[in-house]
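1. here's my sequence, what's the structure:
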Amino acid sequence: MSKDFSAGSKGLYLSSEGDAMDSIANSGGAILYAPADYDHQLLDLSNRRLGAILQKFVNYSTRVAFVLPPDLAVSQSCQDLIREHQSHPFIRFMASQADALSWLQTKQ
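-> Coordinates of the predicted model:
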C-alpha cells in the first residue's frame, strides 16, 4: 500500500505560515497539495507569503509538491520560481497529481 501524501485527505489547507507548520507536523516528511488544497493567491509573489511558506518546508526538511491548476495564469516571476524549483530537493511544482505522487514516492 502506498503512503497517502494528500493534504486534502488530512484536512490541511495552505494559506499561511501557520498552515505550513500544521502541514509539517502532520505530513510525515512529505505532502502533496492538489489545486483545491492551497490558496492560489500564494502564487502572486507580490504578497511575499509563498517565499516564507516555502522556507518553512525547507527548514524542516519536508518535501512538498504543488499541483498547479491547468488554467492558472501566473506572472513571469512566478514562472521563474516554478522553473527554478524543477530540481529542488524539497519543493516541486507539478502539472499533474500523478507526477507529484511519482516524485514524492521516489524520494522516500
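2. going forward, measure contacts and count neighbours with C-alpha atoms only.
-> Noted.
3. show me the contacts for the most centrally placed residue in the chain.
-> By Cα atoms, centre = their mean, the mean C-alpha position of the chain lies nearest to Phe66, the distance being 3.5 Å. Contacts for Phe66 (Cα atoms under 8 Å, 6 or more residues apart in numbering) come out as 32-35, 92-94, 100.
4. quick one: it and Asp22, what's the gap?
-> For Phe66, the distance to Asp22 (Cα to Cα, to the nearest Å) stands at 16 Å.
5. let's compare: structure for the following, please.
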Amino acid sequence: MNIQVIQHTSVPIARVTSNSILIFDVDSALDLMASVHYQSGVRRLILDSSAIDERFFDLKTRLAGDILQKFVTYQTKLAIIGDFSVYTSKSLRDFIRESNRGSDIFFVGSEEEAIARLSF
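-> Now for the predicted structure:
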C-alpha cells in the first residue's frame, strides 16, 4: 500500500494505491482507515475500486453498507474511483447516486473528480 498526501485548497487528502485488495470486510476497512490516519493524519481518502473486494458491489452481501457506515462513523470521507457503468444492478446505481448526493462517500470516475469532491 502506498499513501500520497495531496494538498488541495489547504485540505489534505490521502491517495491510497495498492496492487492488492485492501478492503474485503469491515475489519480491513477499519484497518485501512487507522493506518492512513496514523501514517498521514488524514481523514479523507481516495481509493481505486480495484482495491475493494468485488462483493462490495453486490448490495445483497450488505458489505458496502456496513463498510461505508464505518467511514461515516469515524468521520472519514471516501472517494472511490472506478468505472461503475459496468454494474447493471439498479439498486447499486441508486446507491451510488444517493451516496454522491451526500457529503461523505463518493463514487467518481477520476482522481481529479475525487479531489474536487473531497475538498469541501
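6. picking up where we left off before, what lines up with the residue nearest to the centre of the first structure in the second structure?
-> Phe66 of the first structure maps onto Ile80 in the second structure, with residues paired by TM-score structural alignment.
7. same deal with Ile82 of the first structure?
-> Under the alignment (TM-score structural alignment), Ile82 of the first structure pairs with Ile96 of the second structure.
8. so the closest residue to that match other than its chain neighbours is in which element?
-> Among residues not flanking Ile96 of the second structure along the chain, Phe107 sits closest, at 6.3 Å (Cα to Cα, 6 or more residues apart in numbering). For Phe107 of the second structure, the enclosing helix or strand under DSSP states H and E is strand 105-108.
9. next, the mean deviation of that strand compared to the first structure.
-> With mean Cα distance after the TM-score superposition for the first structure, strand 105-108 of the second structure departs from the first structure by a mean of 0.7 Å once superposed.
10. where in the first structure does that strand fall?
-> Using TM-score structural alignment, strand 105-108 of the second structure pairs with 91-94 in the first structure.
11. count the neighbours of the alignment partner in the second structure of Leu43 of the first structure for me.
-> In the second structure, Leu43 of the first structure lines up with Phe57, judged by TM-score structural alignment. Taking other Cα atoms under 10 Å as the criterion, the count of residues near Phe57 of the second structure is 20.
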